[in-house]
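# Based on what follows, work out the 3D shape:
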Amino acid sequence: MTINLSFSQDYFPKNDGVKQTFKNIVAVTNATVYTSSNVKIEKATILIKDDKILEIGTQISIPKEATIIDATGKTIYPSFIDLYTEFGIQKQQAKPRNSRSPQYDSERNGYYWNDHIRADFNASENLNYDEKAAKDLRDTGFGTVLSFNNDGIVAGTGLLWTLNDGESNGNRILNKKISQHITFKRSSLSNQSYPSSLMGSMALIRQFYHDAKWYAAGNSKTKDVSLEVFNQNKNLLQFFNAGDKLNILRADKIGDEFGINYIIKGSGNELEKIDEIKKTNATLLIPVNFPDAYDVSDAFLAEQVVLADMKFWNQAPYNLKILAENNINFALTTADLKNPKDFLTNLRKAVELGFPKEKALAALTEIPAKIANQTNIGSLKKGNLANFIIASGDIFETKNTIQENWVQGNRFVIEKIQPSDIRGKYELSLDNKKYDLNIEGEISKLDAKLTQDKLEYGTKLTYNEPWITMVVKSKDSLASKFIRISGLKSETGLSGKAVLENGKEVSWMATKKIETTEAKKETVATDKKEDKKAPVYYPVTFPNMAFGNATKPKQETILFKNATVWTGEKEGILKETDVLIENGKIIKIGKNLPQKGKVIDATGKHLTAGIIDEHSHIAISNGVNEGGQNSSAEVTIEDVVNSDDINIYRNLAGGVTAANLLHGSANPIGGRAAFIKLKWGYNPDEMLVKDAPKYIKFALGENVKQSNWGDTERLRFPQSRMGVEQVYEDYFSRAIAYKNEWDAFKAGKTKNAPRFDIELETLSEILNKKRFITCHSYVQSEINMLLKVAEKYNFKIQTFTHILEGYKVADKMAKHGVGGSTFADWWGYKYEVNDAIPYNAALMNNVGVTVSINSDDAEMSRRLNHEAAKTLKYGGVTEEQAWNFVTLNPAKLLQVDDKVGSIKVGKDADVVLWSDNPLSIYARAEKTVVEGIIFFDIDQENAKNELVQKERNELINLLLDAKNKGLKTQEPKKKSTGHYHCDTLGEKCREFHAKYSN
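Below is the predicted model:
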């Protein structure tokens, strides 16, 4: 048996999504209208003329000549606004390069010295309106977008325009030049080597701001197009593409330095640093781009997915809810999505998980309109542009769809409006027989099931308001026989005409069933049962990865009882001694101290000061070298401290409490250092020791003269050891001249202010003894050379690091007052260390040089106690001297020995409790304390490891469930776990840390 009713194409015109332009007044009536995120009008009318709203409300007088569109049962919202797109931007093409050698100089004359500054690009002059891309955005609900060219550290200006096909750009453009755009990302149009790291990008932005201010004051003798247009655009909206939670903080820091309130584009992981981001008071643009589930069905491949990525897959949909709960001002963007169609799917998921609908709507309409200073979009009111969407119902519910998007009064049909919802259960009467008819599915794509006495008929239903057609075929029919049903929706149900298999015409009627009380109860019970299956959310930890803490560890009052205390002071090693820690300081040392706070029985154990690594490259984001120039004194590691590096925790497990984070050795004058405490789970700013003396990395030898960089790389000066000396001569001569220029200006002897140069300011700090040098070194001739340069320019070198030929010049080092931070037993790994010997540390120590043992390696740094122990074998130093090589001596080299490096009353409570003599290979750090906070506790390790496995197993099950439900999945990918060293270069750093660090 079959039922069918069909009509010609004339009755059901194909929806091809074309624009409909009305010459007269249009009235959209009987809709639920959200004029703003928190104002809703039922049964409202919107009166439109040309591109504007004439009136809106419930008591609107509709002119006779108006075209009326009945939107009964529909919901109308302001069209969405996206302030971060590259829509319609005609991209510039990079010029082909024949050379494989690096480019060090700019290729553009008359512009800024760095080609990654593209301030002169105006989006409005490089447009190519893309109707297909416009349709994709309109179909998602957007009517207005801000477009710009996301290419370059200063990427030029953006424009605000509508997605209005068929109009000229002039009619579409609301603001031709609305914004100026900054990012940390290099331009794809240039191969200029600098910057090759995140810290280089930050330094370049700072210097550009200083130069722009200097140029604006009329101090330049030459014209610079980049600086000129940048200054012209400084009052536009300033957008910063940060793209990461830590980079949001970095961008805001630059903004604070120069008095700029950036609108910052994030990445969706803001929930991991929500408290810090909230403190910035920045306005954010948040992408709604959730990671796909990992396909972990293969147990071996599943091992490649780290816990942090599994957790973020689970947490990402909650990001918007958490931002809203913290009252952070943000708008939403389609940025980072491969397909704009995923936008609403993801947004609805966020709403389902607690993101309030009114805040979602505000983030798509009012807030971006306010950011853009546009009062004629983002809300529906008299005089505003007629930019609105018509949805089948609540747009934030999955079952509803966007059916029309009106842009500047032009109607874009996405799917034909169907005012009535015919879904439900019916009793259908046909040819004196009764059937059960169940219509379900999305309004735009209905499914029908027709049954009789448990026999189901194949049914295909089409609904174009008010017409209904069904073609039905019985499953048990041997022949292809059909019944065609056609009819209309009425107030009482459905009815019409049917043509049976034999051609006979009959009437039919379908009456909607009234749901019984028992059925309602059953439905409610089912709903409640489903409600109990609340989604599992894994709370953010500090940091948000394996071994993170549920809360940030706090300071405690701690009493260590009966320990063997290695004081590092003249008191030496004290047996059966107590140490009291309070308020982050060492308060008392003695026997039988009264019990107070947390009491730790240290009987048979050893308590020492925390290990200090004088030369480390852990906890650095996106590049350890800025090697695009022979001097990079303008960059600083303080900008790029990565608080989420797992090596921090591993170092704590090895008894390390502080580290001096150094720039690499790619150039003679490297970047500035960062001295940090290893506060696992704290933020970069909280890790930095702000009152510590400031350092900078210099370097000598093979690396700086590019001996091992490859033939195509050997272009940059210097290319010889004598060239290295000349670099220092040139730069310190320039620094003196720079200082003299400023002295003359400040004294009123010159009229125009000198250009503020971050690089020369830093070198002036060295000359003024406000910044100190730690120098990568190997060969005695170069060590001797730099000592002479320092004496010539009247400054002292604080530390020679590596210094593997230090034993040859130890007497000169002692005379100069320079310390040596060396390896315990590294030698012969490249030509310039062929003369290295493992007795180096002891020999330097014996002539009065302050010696420390450093790591330069994330693996070695977690076992520096073993490295110190090697000096017992090679050189015969005492145990206490050996231990001071990794505690008190590096503190002296860093000039922080008044605060750390030994156990002394008044010093910071940076201590480690060891299970055995700390120089023993059997000793384990049991508790590592930084400023009175326990950051590593071996007693908690088993519990932490069990928690990691528990969370992995639970998340794997959730991922498998997601795959079984048909959700999108991605293949597991193994992440690199490499480490930075002195010679890790540019883009390798970026590629590695883009995946690994944050």
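# only C-alpha atoms for contact and neighbour calcs from this point on.
Noted.
# so where do the strands sit in the stretch 301-450 of the chain?
330-333, 388-391, 402-407, 410-413, 424-430, 433-442, 445-452 (DSSP state E, counting those that start in this stretch).
# what would these look like in JSON lines with mean neighbour count and distance to His663?
Supplementary listing: these in JSON lines, determined by neighbours: other Cα atoms under 10 Å; distance: least, Cα to Cα, whole Å:
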{"stretch": "strand 330-333", "mean neighbour count": "26", "distance to His663": "36"}
{"stretch": "strand 388-391", "mean neighbour count": "27", "distance to His663": "53"}
{"stretch": "strand 402-407", "mean neighbour count": "26", "distance to His663": "53"}
{"stretch": "strand 410-413", "mean neighbour count": "22", "distance to His663": "56"}
{"stretch": "strand 424-430", "mean neighbour count": "18", "distance to His663": "69"}
{"stretch": "strand 433-442", "mean neighbour count": "16", "distance to His663": "59"}
{"stretch": "strand 445-452", "mean neighbour count": "16", "distance to His663": "60"}
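# Tell me which of those strands sits nearest to Asn464.
Closest approach to Asn464 among the strands of the stretch 301-450 of the chain is made by strand 445-452 (10.7 Å; Cα to Cα).
# Second chain to compare with the first, below:
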Amino acid sequence: ENIGDIKATMAPMVVPLNFPEAYDVSNPYQASYVSLEDMRHWNHAPSNPGALEKNDISFAFTLEGLKNTKDLHKNIRRAMEYGLSETRALEALTSEPARLLGKSEEIGTLDVGRYANFLITSGPVFEEETTLYENWVMGKRHVLADMNQKDIRGDYALSAGGKEFALSVSGTPASPKLEVKKGEEVLESKIKYENDWVFASFSDGSEPYRTTALVDKSTEDLSGKMVLPDGTETRFTARKTGDFKAETEKSDSKKAVPELLPLSYPNVGYGYMTLPKQEDVLFKNATVWTGEADGTLLNTDVLVKKGKITKIGSNLSAGGARVVDATGKHLTAGIIDEHTHIAGLAINEAGHNSSAEVKMTDVLDPEDINIYRNLGGGVTSAQLLHGSANPIGGRSAIFKLKWGRSASEMIYTDMPKFIKFALGENVKQSNWQSFDRFPQTRMGVEQVFENYFQRAKEYQVLKDSGKPYRYDEEMEVLAEILRGERHISCHSYVQSEINMLMKLADRMDFKVNTFTHILEGYKVADKMAEHGVGGSTFSDWWAYKYEVKDAIPYNAAIMHSQGVTVAINSDDSEMSRRLNQEAGKTVKYGGLSEEEAWKTVTLNPAKLLHIDDRVGSIKIGKDADLVLWSDHPLSVYAVAETTYIEGVPYFDRTEDIRLQQRMTEERSKLTEMMLDEKAGGTAVQPPGQKQKRTFTCDSL
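Model (predicted):
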């Protein structure tokens, strides 16, 4: 999927061969639980080694992940069917791991002066019919099969007890398999072959036949002693009637190359076959919610060029841009979610009371389907926050929802520095009954901040003194806060703790940037305005735990009335898709104007995140992060028709319908392919109903 990025690392790879088996998709109900992502992985996984070879990436094989080590050669053969060469397959097991271990002068090749580590086989090492005879380790011989033992495979005719039997010996020379037929009837049989002795038996109904033969290398026939069903001993001769032919030799046509379905960006459901491109666009006759002093403009044009808003006005010339008729529709800046946990592969590093050393940029998952779903709700930017397990959490990631791009391409350039702090029930661990980590009480939470910022002050003094000091990642981050270079977004609920942190910040000479959740903000809004801290809250969440029992839906409007910059956030992968409706609730509860309500999910969160010079409103020079709505954006009837980020249409409702149709066709094709493989004898049961886990602040 990311072969270009992998090659760019210039790092050798250690590659597993644990290719997934086909799912049993014969039951349509069960098959519906197999994700398209898993079906694609089944289709493409065997091509992985070949893709690495094609891109000249060094790799070694590992047994890690294989349920049965005997599957190693089988899966290598499968990878060879998908493009891996025999030479690179062998190197991945010999010379390449030797090189990675720095032992190329001792092992990994057959060369003078190397250790005598080698194999003796009957043919090319990866062929299914090849027998491994001997394994030599540092000159010591280990015999696995007698290489001088005669190959007895082939077809034979046998007369015994007045009956005629046809014998077919297949398998490998060292480990043959026996099939016995009487006419067209296949009889139960078994065979053992070692030290030139053949022991075979078969049953004709309830009549058993047992044979023993010493192989005579001077003849093709097999002769020896037989015990008949009545116990009589007699001599037998099985006359050879035909030579053994491997299945590969029996096939007249060359084995078909497995079909690989196209990859998408990202390679999950709703991925694009080709990445959408930046385009110049002229929106004509829209109702434009500028979010600026101009307010909402009727029948207005907006011109986008090279990812920027270049003109706003009437009767604008397209100048070669694609024209979109937006008559009767509403154009807004993209929604910004100040507090989300979508696209996070992990949320809480909960092992101790400060995790300032961890970064959410390390765990941004560009394939999380919630990115696409949020685009469908008009969201274009978000802050991925650490959870609230610790008073001092991890550093956040501010990113644009560029579906199909890599994580590094999503993260804001010159990203403002933020860190998550937390107060309340979560940090004192009352919700998961942990009794082995400080703090356990609210007074302990305050002391954590006191202790860490005192240490940070002393660390900065020592660092500035020019004397030797030990670099400390946590202290570096907290010192950035003291210097005003890193901003705090603090999980909070009750007024006493909100007051506590603002007073502590005043004592330690730093500022809190944002109180997030802040459901009792209405009680301390005047003090928040005096401190200069913003509030990012829920519209009407209430009573989901004890410390939110005083929450009221008028909270956002009351904070706004006192001069606090107010945003509505989600902290929820589902609510983030309808933040436009959450903003609308502030009109009902508190009487915010429609324009001020809209700012709670656009310009205000941009201000809180210090990105309002780039996004959050429709203004000449800002990024063209825009949403074209079918209706009034605060209405429950409005849907985002197209969502642009920097002039790129990352979501289009018409294209969404085509994506759904394409996925239906793709699933049908992959289902057919899995059923074909199941017919060959391998398949695993589909998983039960499952959903990819989503996170909130207190997810562990």
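# Just the TM-score for the two chains, thanks.
Put the two chains on top of each other and the TM-score (TM-score structural alignment, normalised by the length of structure 2) is 0.90; 692 aligned residues with a Cα RMSD of 3.3 Å.
# Using TSV, please lay out the strands of the stretch 301-450 of structure 1 together with distance to Glu954 of structure 1.
TSV is the format used below for the strands of the stretch 301-450 of structure 1 (distance: least, Cα to Cα, whole Å):
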stretch	distance to Glu954 of structure 1
strand 330-333	31
strand 388-391	38
strand 402-407	37
strand 410-413	45
strand 424-430	38
strand 433-442	32
strand 445-452	36
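# just so I know, which of these lies nearest Asn642 of structure 1?
Nearest of the strands of the stretch 301-450 of structure 1 (Cα to Cα): strand 330-333, 25.0 Å.
# Pull the contacting residues for His617 of structure 1.
Contacts here follow Cα atoms under 8 Å, 6 or more residues apart in numbering; on that basis His617 of structure 1 touches Val624, Leu661, Leu662, His663, Asp856, Asp857, Ala858, Tyr980, His981, Cys982.
# on that earlier part again, for the strands of the stretch 301-450 of structure 1, which one sits closest to Lys927 of structure 1?
strand 330-333 (42.0 Å).
# now for the closest one, which elements pack on it?
Applying 3 or more Cα pairs under 8 Å, 6 or more residues apart in numbering; DSSP states H and E, we find strand 330-333 of structure 1 packed against strand 80-85, strand 283-287, helix 357-364, helix 366-371.
# start and end residues in structure 2 for the second one, please.
It refers to strand 283-287 of structure 1. The aligned range for strand 283-287 of structure 1 in structure 2 is 12-16, by TM-score structural alignment.
# Give the equivalent position in structure 2 for Ser444 of structure 1.
Checking TM-score structural alignment: Ser444 of structure 1 goes with Ala174.
# Spell out which helix or strand contains Val302 of structure 2, please.
Assigning secondary structure by DSSP states H and E places Val302 of structure 2 in strand 296-305.
# mean shift between that strand and structure 1?
The superposed strand 296-305 of structure 2 is, by mean Cα distance after the TM-score superposition for structure 1, a mean 2.3 Å from where its aligned residues fall in structure 1.
# Repeat that for stretch 444-455 of structure 2.
Stretch 444-455 of structure 2 sits 2.1 Å off on average (mean Cα distance after the TM-score superposition for structure 1).
# counterpart of that stretch in structure 1, which residues?
Against structure 1, stretch 444-455 of structure 2 falls on residues 723-734 (TM-score structural alignment).
# Show me the contact partners of the matching stretch.
So stretch 723-734 of structure 1 is in contact with 630, 668-669, 700, 704-705, 717-718, 760, 763, 785-786, 789, 793, going by Cα under 8 Å, 6+ apart.
# and the two most separated of these?
Top of the distance list for the contacts of stretch 723-734 of structure 1 (Cα to Cα): Lys705 and Tyr793, 22.9 Å.
# could you pull out the helices for the stretch 751-900 of structure 1?
758-767, 780-792, 810-816, 840-846, 864-873, 879-884, 888-893 (DSSP state H, counting those that start in this stretch).
# Superpose on structure 2 and give me the mean offset of the last one.
Going back to what we said before, that points to helix 888-893 of structure 1. Relative to structure 2, helix 888-893 of structure 1 is 0.7 Å off (mean Cα distance after the TM-score superposition for structure 1).
# I would like the range of structure 2 that aligns with that helix, please.
The aligned range for helix 888-893 of structure 1 is 603-608, by TM-score structural alignment.
# With the fifth one instead?
Taking TM-score structural alignment as the measure, structure 2 aligns residues 579-588 with helix 864-873 of structure 1.
# does Lys588 of structure 1 sit in a helix, a strand or a coil?
Using DSSP: H, G, I helix; E, B strand; the rest coil, the structure places Lys588 of structure 1 in strand.
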